[in-house]
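A.B. asks: here is a sequence together with a model predicted from it:
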Amino acid sequence: MKKYSEEFKLMVVREYLEGKLGYRALAKKHGIKSKSAIDRWVKVYEKLGQEGLTSKKHTESYSVQFKLDVLSFIKRTGSSETDAALHFGLTNPTIISSWKKAFSEDGSEGLNRPKGRPPMSDKAENIKGKQAKKSEMTNEQKLERENELLRLEVEYLKKLRAFQMDPEGYLEKHKQRYHSNSKKPSN
């Protein structure tokens, strides 16, 4: 995504507010890929003024509760990400889509992840931590896993015994199943 300077955004917004050209015409005139970017700039300018157009280095971090409030507001009111951003005073509405994705993938834990890559010195510790989490199964989880593996083993041994007792009959029986699965209509 191309970054635009504050001066450029302000010029385009003022040109729009003069009323001579619409979003699409301005986007074409200035070589902006999407008219929605201009729409977003205008809304931010109208709500927050010139300061809303300043590119902030993403130093500001938001609490998990704040992110949940924003996502809840969108779900409750059906607002767009841009409208929600303006409602909560965010100058970058696109950040909300990354919050949505993180929340849908990992729930509220996904919203608590630190930004960026971890420092290189912590990388080895992170790998060890992930391995420790994998090995920290509860006793119940370990027993369930063992039960599942034993069930699979018993099922395998039954099929093996059936095959050893009557290989041709076993193959004939399963051959029908495989043929019926492979006769799916082709589009």
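C.D. replies: In hand now; what should we look at? Numbering: from 1, shown residues only.
A.B. asks: rest of the way, CA atoms for contacts and neighbours
C.D. replies: Will do.
A.B. asks: from Lys115, how far off is the closest residue to Asn112 other than its chain neighbours?
C.D. replies: Closest residue to Asn112 apart from its sequence neighbours, by CA to CA, 6 or more residues apart in numbering: Val64 at 5.8 Å. To Lys115, Val64 is 13 Å away according to CA to CA, to the nearest Å.
A.B. asks: also Lys9?
C.D. replies: Lys9 sits 26 Å away from Lys115, going by CA to CA.
A.B. asks: ok, now Arg40?
C.D. replies: 24 Å.
A.B. asks: before we move on, what about Lys142?
C.D. replies: Lys142 is 34 Å from Lys115, where distance means CA to CA.
A.B. asks: these two: who's more crowded?
C.D. replies: Lys142 (13 against 10; other CA atoms under 10 Å).
A.B. asks: contacting residues for that one?
C.D. replies: Listed by CA atoms under 8 Å, 6 or more residues apart in numbering, the contact set of Lys142 is empty.
A.B. asks: put this beside the first:
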Amino acid sequence: MGRKAKFSQEKKLEIVKAYLEGKASSLDLSRLYGCNASTVRSWVEKYQVLGEDALRESSRNQSYTSEFKQIVAEEYLKGDISLRALAVKHNIRNNKQIQDWIKRYNGHEELKSYKRTDGGVDMAKGRKTTYEERIEIVEYCMKNGKDYTAAATKYEVSYHQVYDWVKKYNKGGVVSLKDNRGKGKDIENMDETERLAAENRLLRAKVERLEIEIEF
């Protein structure tokens, strides 16, 4: 059974809006509501990146696959993102969880998975997808700040699949999302109109995300 939340989603949103509207500092709000200033800032960051849903308390203890933990640890070790930003990006409860995964990863210890019992999608299990599906999934991921977890859950694919498709797209464009195995059409023979349409679709997703970030 998950622990009872001290602050409801509505209360968190109230605190976040008070901060963003300049009514009080994170320190003032922490004193007023009886929480840490760092917690207030964390809620603000999550809200700015993921919206109101990021402030919702899960009804169960959050579980993560070994695959997910490894990808998060490797992402941090690349040196391009802080622990806090990584926690916000993947909606992970706190930095200490990530630090523990990194420690285990560096020590070559097993990053164990915890089985979900709520009937939700097992993000460790991938599935076959069409080219159009991969375009749609990457587009969704781009529009939502590269939220691989949300994309994996929404489209019932593995976290690793989403991560890999976005990585391929960033490196080689839409042609890299084409499955060239079997009797499918060769990447080199893709219709130019098809290629440009897909590129424009994903570029629009990038622009929309940048516009949202600029507003904040």
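C.D. replies: Good, I have the coordinates. Since we're looking at a predicted model, the values are computed, not measured.
A.B. asks: would you pull the TM-score for this pair?
C.D. replies: Comparing the two superposed chains by TM-score structural alignment, normalised by the length of the first structure, the resulting TM-score equals 0.50, with 111 aligned residues with a CA RMSD of 2.6 Å.
A.B. asks: quick one on the thing from earlier: counterpart of the residue nearest to Asn112 of the first structure over in the second structure?
C.D. replies: When the second structure is aligned by TM-score structural alignment, the residue opposite Val64 of the first structure is Ser66.
A.B. asks: so how far is Leu210 of the second structure from that match?
C.D. replies: Using CA to CA, Ser66 of the second structure is found at 31 Å from Leu210 of the second structure.
A.B. asks: try Gly22 of the second structure
C.D. replies: The value you get for Gly22 of the second structure to Leu210 of the second structure, if CA to CA is used, is 23 Å.
A.B. asks: and the longest helix for the second structure?
C.D. replies: helix 192-215 (DSSP state H).
A.B. asks: who touches His40 of the second structure in this structure?
C.D. replies: That one is not His; residue 40 of the second structure is Val. Applying CA under 8 Å, 6+ apart to Val40 of the second structure gives the contacts Ile15, Val16, Ser26, Leu29, Ser30.
A.B. asks: the fourth one contacts Thr39, doesn't it?
C.D. replies: No: in this structure, Leu29 of the second structure sits apart from Thr39 without contact. The criterion is CA atoms under 8 Å, and the distance is 10.2 Å.
A.B. asks: who's more crowded, the two?
C.D. replies: The residue with more neighbours, out of Leu29 of the second structure and Thr39, is Leu29; 19 against 14, by other CA under 10 Å.
A.B. asks: look at Tyr19 of the second structure and tell me its secondary structure.
C.D. replies: The three-state assignment at Tyr19 of the second structure reads helix, by DSSP: H, G, I helix; E, B strand; the rest coil.
A.B. asks: what of Leu111 of the second structure?
C.D. replies: coil.
A.B. asks: neighbours of it, how many?
C.D. replies: With other CA under 10 Å as criterion, Leu111 of the second structure counts 18.
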